[in-house]
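Colleague: okay, predicted coordinates and the sequence, questions at the end:
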Amino acid sequence: MEIIGRIKKLFEIQKFGSGFRKREIVITTEEPYPQNILIEFIQDKVDLLESIKLKDKIKVFINIRGREWKNPEGIIKYFNSIQGWKIENIHSSTSNNIVNSKKMISPSLSSDDFDDLPF
């Protein structure tokens, strides 16, 4: 899955005694009803945020994680988290998007190769 939006907040890296690292961001989607989505990056994925700045427009590839927890009273609760694993910068100009989308097509294929598709 992926989420596209602008960086609203970058939190500091959290380091734990076990060596575990985590950093969170809030990304605001650009849609009729924008959503502020908290995304966490853990361990080596924290490094993906080194070049990210506030207000950057990015595409974040995510996994949704869920877990079960039993509190001291014996009541089971469920929690979800959104974990990022890849980031792509999105350029605001249309010409840059066209250039970037052409790079995604395999170099051995030309646009003529797609003319004979049945749809």
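Modeller: Good, I have the coordinates.

Colleague: every contact and neighbour count from this point should use C-alpha atoms.
Modeller: Fine.

Colleague: what are the ranges of the strands in this protein?
Modeller: Using DSSP state E, the strands of the chain run over 2-10, 14-15, 21-29, 36-42, 57-70, 76-89.

Colleague: in JSON lines: those strands, plus mean neighbour count.
Modeller: Converted to JSON lines, the strands of the chain look like this (neighbours: other C-alpha atoms under 10 Å):
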{"stretch": "strand 2-10", "mean neighbour count": "18"}
{"stretch": "strand 14-15", "mean neighbour count": "12"}
{"stretch": "strand 21-29", "mean neighbour count": "20"}
{"stretch": "strand 36-42", "mean neighbour count": "18"}
{"stretch": "strand 57-70", "mean neighbour count": "14"}
{"stretch": "strand 76-89", "mean neighbour count": "14"}
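
Colleague: let's bring in a second model and compare:
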Amino acid sequence: MAYELTGKVKLIQDAQTFNSGFTKREMVVTVEDGKYPQEINLEFVQDKVSLLDRLQPGQEVTVTFDIRGREYNGRYFNNLQAWKIQTGNPVDAGFDQTPAFDHDSPPAFDDDVPF
């Protein structure tokens, strides 16, 4: 099931590549949520890492993501794994949408990485 959030890009991390060849890159999006804005960390993996190349802090984005969870050494971890970014305001004529991820071929996971 896909989820979506809209907010402003706060931070874009550098890409990380692990010994196994697994690559991920994280982005923090600030979402206005009443009195206390929420800073949401999203990760992009493998071929989706390049979606962050064209973004800048302060940009308004709508991010589509899946919730992923797994157990590692008796602890449980959740990740918000993003696969689509829309920039700008959807009402504007200049709305830019990236192609959607193919859900029939899920992204690879690196079992050596705890989260």
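Modeller: Ah, there it is. This one's a predicted model, so the numbers in the text were calculated from it and none came from an experiment.

Colleague: follow-up on the earlier one: for residue 102 of the first structure, find the nearest of the strands of the first structure.
Modeller: When the strands of the first structure are compared by C-alpha to C-alpha, strand 76-89 sits nearest residue 102 of the first structure, at 15.1 Å.

Colleague: what helices or strands is the closest one leaning on?
Modeller: strand 36-42, strand 57-70 (3 or more C-alpha pairs under 8 Å, 6 or more residues apart in numbering; DSSP states H and E).

Colleague: among the strands of the first structure, which is nearest residue 99 of the first structure?
Modeller: strand 76-89 (13.3 Å).

Colleague: which non-adjacent residue is nearest residue 13 of the first structure?
Modeller: Nearest residue to residue 13 of the first structure, sequence neighbours excluded (C-alpha to C-alpha, 6 or more residues apart in numbering): residue 23, at 4.6 Å.

Colleague: so how far is residue 69 of the second structure from residue 51 of the second structure?
Modeller: Per C-alpha to C-alpha, to the nearest Å, residue 51 of the second structure is found 22 Å from residue 69 of the second structure.

Colleague: before we move on, what about residue 5 of the second structure?
Modeller: From residue 5 of the second structure to residue 69 of the second structure the distance is 19 Å (C-alpha to C-alpha).

Colleague: can you put the helices and strands packed on strand 76-89 of the first structure in TSV and add distance to residue 89 of the first structure?
Modeller: Formatted as TSV, these follow (distance: least, C-alpha to C-alpha, whole Å):
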stretch	distance to residue 89 of the first structure
strand 36-42	16
strand 57-70	5
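
Colleague: pick out the residue closest to the middle of the first structure.
Modeller: The centroid of the first structure falls nearest to residue 60 when counting by C-alpha atoms, centre = their mean (1.8 Å).

Colleague: looks like that residue contacts residue 87 (just checking).
Modeller: Yes - here residue 60 of the first structure reaches residue 87: they are 4.7 Å apart, a contact under C-alpha atoms under 8 Å.
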